[in-house]
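Asker: No letters, just coordinates:
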């Protein structure tokens, strides 16, 4: 017969104290005599008593839970930031609740409502509306309503008029690192593929691309910068567009808006028997390390992104909104050579 779990009432009865005294010992938030405290703690240890997490959260007004909304958990970039945040949160005694919006505005809104109602202590937000150059008023007002209840921290995103803390990778610097590396390998014709215009992370990279080409006095052709999306198939489509609009006048190096796009481009080049490009990705996911050839890629400081986001949530009640910028680095591999 299964033994009935020990309750706070059992502990109180055996210690001959009130349940309120037991709660005070557990929460350690009110003076209790050392004799009583030791007796209660000994009984908790004896029976391996585990206080109910919900009851404890109501007593301390802390749930120790943090919401995390992202657009696509299958995208290695979002997954890696989440993993780093989760690992760090656990060391701080917090649990993350994932809201994968699957690139749906409706699902994203649902997670915002649900998480705020579940008494999470804050929400970390990636992608979706915080990466739109012009989010609609309903999305902005919805986010403001949530922020009246709990703090929201943005990762690699920002909305004008929303005053909250955020942590970013300096993605413009990442593009600068790529161009400098390719120039050092004698590349003078460099293309950029992928992304969607009006998504801020894409806009930042595209603007940095044109600025960097100007800075290095490189040839600039509109046909060498192609919007195509964010997945592997987007890379394939971008290469097909390149072939169609540029014919024989192709760049010698291709930069992908992310790793998925550049892997798609690499596959398409092989299938179309195109002359070898140098390929550079962005995000430095495990995909780049396992491709053939291994792909040079800009790396986010994933550990710092995840940990800073958690720290901002934990300490947001005691600090003013803060904007943190972190530097990327370039992981150089086999895919960048001198032009053929």
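Answerer: That came in fine, so what should we check first? Everything numeric in this text was worked out from a predicted model, so none of it was measured. Numbers count the residues shown, from 1 in each chain.

Asker: okay, CA-based contacts and neighbour counts for the rest of this
Answerer: Will do.

Asker: what's stretch 43-58 in contact with?
Answerer: With CA atoms under 8 Å, 6 or more residues apart in numbering as the test, stretch 43-58 has contacts from 6, 7, 8, 11, 15, 27, 62, 63, 64.

Asker: hold the first one in mind and look at this next one:
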């Protein structure tokens, strides 16, 4: 690994001179600066961003905290954040909390210790003291709060759209999978679906779930058909659960979509690869990530008249787990 000492040796100057040239701190002659830059280019030297930020008290680092990077939805958010930050000259530090509040707090402390200049978080623990004490710009992503800037999709409309679609396609005994109670977007989707189902001339049931994890999805799917064997329409809590329901339905001999129709939520890449392919409600995950990064940059720059609550639209993606009209 090339160090600042290697650059100094190559340029024939002191380490202090290289440091002044990199940080624009103090006088460095034109010819000397050219030597330093030529040495940096020749050796392909990359300054330690954390060390530079500590020295200059000005960072180009952003912390991103996600709840579960094994869920394909969240890497799409992260990619949108990273692409936008990179375009603006920032670098990303990523934390994965696993929905564990202690782990989340440790990552927040790590971000602060590494002198990040702002944080983007998909947290469910805003009531923790550490957030109240943050002296950094904070943007919520895929989460909603009255107290912080946020970028999120229209979950309530997403729930209504899923329910409306199954009703219009002839489902009469619908099971609504209620997402984790501690996740605000999940409850928004649930409330939207309930609003639509309550006004329709159909039977519907609710199955509560406590996570979106791969590990538990097959268990939810099995429980669904054990409790509601005659269900002919399912609004899954997300695409992971929706794909698990496809597997379980086929396993017990149900035809899709003839016997049971299924709608997921998120439109992760795997929803188009399942068999049959999963109809779903699409959240614009990549664009949400980009919007969150843009909003954070505006806050860092202290721009005026910033729109601090950005709600993104959702849309139905029809595939093969719903009937054609």
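Answerer: Thanks, I have the structure now. On a predicted model such as this, the values are computed, not experimentally measured, just so you know.

Asker: Kindly provide the TM-score of these chains.
Answerer: Remark: TM-score between the superposed chains equals 0.83 [TM-score structural alignment, normalised by the length of the second structure]; 312 aligned residues with a CA RMSD of 3.1 Å.

Asker: For the contacts of stretch 43-58 of the first structure, pick the one with the most neighbours.
Answerer: residue 11 (22 neighbours; other CA atoms under 10 Å).

Asker: ok, it touching residue 40?
Answerer: Yes: using CA atoms under 8 Å, residue 11 of the first structure makes contact with residue 40 at a distance of 7.1 Å.

Asker: Overlap in contacts, these two.
Answerer: Joint contacts of residue 11 of the first structure and residue 40 (CA under 8 Å, 6+ apart) are residue 22.

Asker: follow-up on the earlier one: show me the contacts of stretch 43-58 of the first structure that map onto helices.
Answerer: 8, 11, 15, 27 (DSSP state H).

Asker: Pick out the most distant pair among these.
Answerer: 15 and 27 (17.0 Å; CA to CA).

Asker: Helices of the first structure, start to end?
Answerer: 8-15, 19-27, 34-47, 53-60, 76-91, 105-117, 137-147, 171-184, 200-215, 232-246, 259-271, 286-290, 302-315.

Asker: Of all these, which one is nearest residue 332 of the first structure?
Answerer: Between those, helix 171-184 lies closest to residue 332 of the first structure; by CA to CA that is 8.9 Å.

Asker: Can you name every helix or strand that the closest one contacts?
Answerer: Under the contact criterion of 3 or more CA pairs under 8 Å, 6 or more residues apart in numbering; DSSP states H and E, helix 171-184 of the first structure touches helix 200-215, strand 296-299, strand 329-331.

Asker: Superposed on the second structure, what's the mean shift for it?
Answerer: Compared with the second structure after fitting, helix 171-184 of the first structure deviates on average by 2.4 Å (mean CA distance after the TM-score superposition for the first structure).

Asker: so how far is that helix from its chain's centroid?
Answerer: 22 Å (CA atoms, centre = their mean, to the nearest Å).

Asker: And for stretch 190-199 of the second structure?
Answerer: Using CA atoms, centre = their mean, the offset of stretch 190-199 of the second structure from its chain centre is 25 Å.

Asker: How about stretch 254-262 of the first structure?
Answerer: The answer for stretch 254-262 of the first structure is 18 Å, by CA atoms, centre = their mean.

Asker: which bit of the second structure covers that stretch?
Answerer: Counting by TM-score structural alignment, stretch 254-262 of the first structure pairs with residues 234-242 of the second structure.

Asker: now the end-to-end length of the matching stretch.
Answerer: One end of stretch 234-242 of the second structure sits 8 Å from the other (CA to CA, to the nearest Å).

Asker: residues making contact with that stretch?
Answerer: So stretch 234-242 of the second structure is in contact with 71, 162-163, 174-179, 186, 212-214, 217-218, 220-221, 260-268, 271, 278, 280, going by CA under 8 Å, 6+ apart.
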